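# With the input below, show me the fold.
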Amino acid sequence: MDAELQRPWLANYPEDIPEHIEYEKKPLQDYLRDGAEEEPDKTLLHFLGKEMTFREVYDSSLRFANALKDLGITKGDRVAIMLANTPQSVISYYGILMAGGVVVQTNPLYVERELEHQMVDSGAKAIICLDLVYPRVMNVLGRTNLENVIVTHIKDYLPFPKNLIYPFIQKRNTGLKVEVNYSSKVHSFMELLKASDTEELPLDIDPENDLALLQYTGGTTGVAKGVMLSHYNLVANTTQCIRWMHKIDHGNEVILCALPFFHVYGMTVGMNFSVMDRSKMVILPKFDTKQTLQAIEKQKVSIFPGAPTMYIGLINDPKVQKYDLSSIEVCISGSAPLPLEVQQRFEDLTGGKLSEGFGLTEASPVTHFNLMWGKRPNGSIGLPWPDTDVAILSAETGEPAEPGEVGELIIKGPQVMKGYWNRPEDTDATFYDGWLLTGDMGYMDEEGFFYIVDRKKDMIIAGGFNIYPREIEEVLYEHEAVQEAVAVGVPDPYRGETVKAFLVLKEGKKVTEQELNEFCRKHLSAYKVPRLFEFRDELPKTMVGKVLRRALLEEEKEKQKEKKTS
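This next block holds a predicted model:
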């Protein structure tokens, strides 16, 4: 197939973006060391008023690496990070790599069942966690391979007097005051750093084959699988990202890190990008519209990677006009489709560029992006990145599809994973003749711009018709009263499935089901129009802002079961 592949997208590349990049074959953590040696006093991160230089972050990471070595961590051992975005999450990440370990990013919101599965599956030997999740970790400890638990607190890296006030705020907001019982197995993050030195550990890393990260897929459609990403995978994807942003002021940008680092998207385009580009990261422990608007204004944020729900939240904030957002230059939107209306309103508000990209955990994660300063066709996920080959696999012929023909998106590139951890059968099923099968249905136009129609498994089949939820959602977003929308296929005894739309309305706006039905009929074929509507105050989402479509479907199934039994 490779010999037949046409690459029309290359003709759209601006002069400054190369078709091919020579990627450095060195461990990911070396970029932090290089920054510390060459620009030691340059600010790397800002966290709620606290700032740390490249040298301070590097020294702390080295101390943490030595602490892990003293706890018995050796090359290839898996170490989990269960933290919100904090300086500790950056220090832990690079410290684990400096010790030769493999990072296992773990969502702090995981319940015990999810946490236990990930710890058992990865075989992690140690975990770094916030005090708030410490009880959950201890409850599963005996059923895992975990030998050491390292506990830290948000206040540990807050400036005075916030560090004194924060515990009281935390108790007020959560109702929790966690007591940590330190022992030979449970350690204080800060005490470990104090007791360790900054000696570099001798390591023999093969960047192309040695793992840097086990990144677990969401598991919303089955058991979560560990995606094996090498140092080279992550270096390549971060380098691609930096080269794609060809007009930015490299080394002098301010990057807002509101996307969680435990998600591969926030990790690559936020944390790793900042370190490799030597730009300042402004870290927020969670996305909050007021805090985000304040951070953009005060820190003069110029790059804001986010998810559509974040931009929707900001443009609909009643006080948004009070903030100066003119520092925004580039916004990288991913994790879910970006409605055109949201893009236009956000660009009008800030004067910056907001463009949609595409990726998946198995590709570190980014594979496509729209041009920031160039043609951006409506609804397109953009062009493949340098060295990234993409084809649409025809369902009928099993060969590359013609332009405009819908099929499955398949990918090859230096950012594509090595496979799934301890799951050779799943790995084999996900690759086709060396190509990664994404499970996303889409098409390429004549110019090489790609479009996602929907997830293969999210497609709704109603009365024999194939219906893609994204098309319905785009129409619903055009209605002036709709803030958020998601369409799902719910069981229907006659049609097999029928379309149901879940909606969150804008503050102060009203609309009836009848009005929505009439609006949709003007823009959609009759068989695509939602038969059911449900209004909600909020939709279930992941920490990155992706709507949990599967959770809504499960709710519907439970409702139908209850109806049958009542």
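# Going by C-alpha atoms from here, please, whenever you check contacts or count neighbours.
Fine.
# How are the strands of the stretch 301-450 of the chain distributed by residue range?
Per DSSP state E, counting those that start in this stretch, the stretch 301-450 of the chain carries strands over the ranges 330-333, 353-359, 366-369, 383-384, 389-393, 407-412, 419-420, 431-432, 435-444, 450-455.
# residue contacts, residue 267?
260-261 (Cα atoms under 8 Å, 6 or more residues apart in numbering).
# Wasn't it part of a strand?
No: using DSSP: H, G, I helix; E, B strand; the rest coil, the assignment for residue 267 is helix, not a strand.
# residue boundaries of the helices in the stretch 101-250 of the chain?
112-122, 134-140, 162-174, 189-195, 231-244 (DSSP state H, counting those that start in this stretch).
# to compare against the first, here's another:
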Amino acid sequence: MTDVSETGHARPWVDNYPPGIRWDTPIETTPIHEQVLAVCRRTPQAPALDFLGAVTTYAELGDAIEAFAGALQQRFGIGKGSRVALLLPNTPFFVIAYYGILRAGGTVVNCNPLYTVSELSHIVAHSRADLMITLDLTQLFEKAQALVEAGHARKLIVCHFPEALSFVKKWLFRIVKGKELTKVGASPIADRCTDFGSLVRLGLKPAAVTIDATRDVAVQQYTGGTTGLPKGALLSHANVAANVSQINAWGEQLFFPPSKVVAVLPFFHIFAMTTCMNLPLRNGAQVVMLPRFELKALVDLIARTEANVLMAVPTLLAALAKGVKEPAKLASIKVAVSGGAPLSEETRTRFAKISAALLAEGYGLTEASPVVCCAALRVPSKPMSIGQPLPGTDLRFVGVDSGEVQAPGGRGEIQVKGKQVMLGYFEDEEASRSAFADGWLRTGDVGYVDEDGYVFIVDRIKDLIIVSGFNVYPRVIEEALVRHEAVDECTVIGAPDPYRGEVPVAFVKLKDGKSATEEEIKRFLSETLNKLEMPREIIFRDALPKTLIGKLSKKELREEYRQKKAGPGA
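As a prediction, this is how the structure comes out:
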């Protein structure tokens, strides 16, 4: 019998969960920093962080968080309502600063260090973050300095990168890469900079802060801005904590000691913030991190630490499948979870050749803190499904054209309810209203749920191509393309057409050493695609644009194609 909600939509997943997991399990909403600090007190000698071989215990982590929170309150006036921007890669500084801000009562504003000064200017200015925390690595500090000089941030806290390293690596870094460090004292904004380590060493005690978990904002997370300027999703303390609790219920004991979670995805991205940092640290597990993705460094890290859980994106998995020459070095990985972008069957197959890990695909969005669905983490799930809704997460599928809630099997926009769903967007009432339909978060993704409660993504609504009045889904074409033996990566956009309205156009990157013509690929596609789905053009590229976490980006290609067709001076 299929469970039915009070609003009448079906919940077939409720009675079809993996054994031992209940959809109606209680969801914990205690602020995440309180949960992490409780672990620091409970297991002080356990290792919390591994950064390039330098290990931080939970006792050391807890002391640093408290001391930094005290400094934020007493030296900078940070409290409830304050926003602090983090311009940091994965380092112990990020972890300490993140929880220290929350402990002081402030709100974290995550910033992508690879963004341009112009992109960062919008986020920092829009968020009203007066204080920013960054590294003294020149490539980062110069961006932070420009933001201060432009008036977007009043003060900087600067972390001295070598302090995150072990003694030997600290010594080697200063000799070999010392030129990469900025002399902060010589900067024109030196009087507005404070050293991170000095603040922590003050050992100031923070005052207690009363948090209303359901209303107070923990993280103001800016979306990718695929349409217009990025918007600041307001994630409450309850939202952030609830998603961690939901994932824990789904994973049973997977994210508890003795597990070690690989953190190569950047903490400033919502997926990694939740699954690579908040999740393991709330449970007392160890986080083994890299400041950026490098194939050899990642493989060596896994081999050295014997980490067993890998959070990944499809491009990372593809890079491992392609580049790993000694699969034995990945033998410790038992579970890999892919998120951030659709996981193709081709990537699944390639990865399975180098790793026996259970590979599970998840699904989420910034506005849901972010995880909504996930494949089972202990037993295999249905192929090409994003799994089932997490405990306490409700879904409905609303017809794009009809506006009616669909029965299982019917395609529609995925809409979400749950304790992980955001409060709204910062100072944008219109966007906040349009993000919800009758209290349901609109994801903008089209999908369906089958009779067993497994969810399948069809495509993004905004990526939908209307050809002669018919819906054509780029993902269907992309899945067909990657099955060609010569295709490494691909993405499909809709292009204006005077006769059909729109037509598909495919951009393709071929595998190294492989070749194929447009005619050959079209013949291959004709076996699975109908005439409306067949790309009008196939454009070959040496590389395809990606977002920081490795998601193929259509935005740049749409603009490039428009400019190309418009001609010079467009």
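# quick one on the thing from earlier: point out the one among the strands of the stretch 301-450 of structure 1 that comes closest to residue 523 of structure 1.
strand 450-455 (16.6 Å; Cα to Cα).
# ok, back up a step: distance to residue 485 of structure 1 and mean neighbour count for the strands of the stretch 301-450 of structure 1 - can I get that in a markdown table?
Output for the strands of the stretch 301-450 of structure 1, formatted as a markdown table (distance: least, Cα to Cα, whole Å; neighbours: other Cα atoms under 10 Å):
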| stretch | distance to residue 485 of structure 1 | mean neighbour count |
| --- | --- | --- |
| strand 330-333 | 17 | 24 |
| strand 353-359 | 18 | 23 |
| strand 366-369 | 23 | 26 |
| strand 383-384 | 26 | 26 |
| strand 389-393 | 28 | 24 |
| strand 407-412 | 25 | 24 |
| strand 419-420 | 33 | 22 |
| strand 431-432 | 33 | 14 |
| strand 435-444 | 20 | 21 |
| strand 450-455 | 15 | 22 |
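# Dump the ones you listed into a markdown table; add distance to residue 347 of structure 1 as well.
Converted to a markdown table, the strands of the stretch 301-450 of structure 1 look like this (distance: least, Cα to Cα, whole Å):
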| stretch | distance to residue 347 of structure 1 |
| --- | --- |
| strand 330-333 | 9 |
| strand 353-359 | 6 |
| strand 366-369 | 17 |
| strand 383-384 | 21 |
| strand 389-393 | 29 |
| strand 407-412 | 29 |
| strand 419-420 | 38 |
| strand 431-432 | 38 |
| strand 435-444 | 26 |
| strand 450-455 | 21 |
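# one step back: which among the helices of the stretch 101-250 of structure 1 is found nearest to residue 365 of structure 1?
helix 231-244 (7.4 Å).
# so the closest one corresponds to what in structure 2?
The aligned range for helix 231-244 of structure 1 in structure 2 is 237-250, by TM-score structural alignment.
# again with stretch 100-108 of structure 1
Going by TM-score structural alignment: stretch 100-108 of structure 1 matches residues 105-113.
# Can you give me the buried ones in that stretch?
105-113 (16 or more other Cα atoms under 10 Å).
# How far does it stretch from one end to the other?
End-to-end span of stretch 105-113 of structure 2 (Cα to Cα, to the nearest Å): 24 Å.
# try stretch 123-139 of structure 2
19 Å.
# One more: stretch 98-111 of structure 1?
30 Å.
# try stretch 99-116 of structure 1
Start-to-end, stretch 99-116 of structure 1 (Cα to Cα) is 24 Å.
# starting at the chain centroid, how far to that stretch?
15 Å (Cα atoms, centre = their mean, to the nearest Å).
# With stretch 256-264 of structure 2 instead?
That offset, for stretch 256-264 of structure 2, works out to 17 Å (Cα atoms, centre = their mean).
# neighbours around residue 272 of structure 1, how many?
25 (other Cα atoms under 10 Å).
# burial count for residue 427 of structure 2?
14.
# And for residue 157 of structure 2?
Neighbours around residue 157 of structure 2, by other Cα under 10 Å: 20.
# do residue 118 of structure 2 as well
Neighbours around residue 118 of structure 2, by other Cα under 10 Å: 11.
# about what we covered before: residue 294 of structure 1: which of the strands of the stretch 301-450 of structure 1 is closest?
So among the strands of the stretch 301-450 of structure 1, strand 330-333 is nearest, using Cα to Cα, at 16.8 Å.
# which residue numbers in structure 2 go with the closest one?
Under TM-score structural alignment, the match for strand 330-333 of structure 1 is residues 335-338.
# Which position in structure 2 pairs with residue 87 of structure 1?
Under TM-score structural alignment, residue 87 of structure 1 pairs with residue 92 in structure 2.
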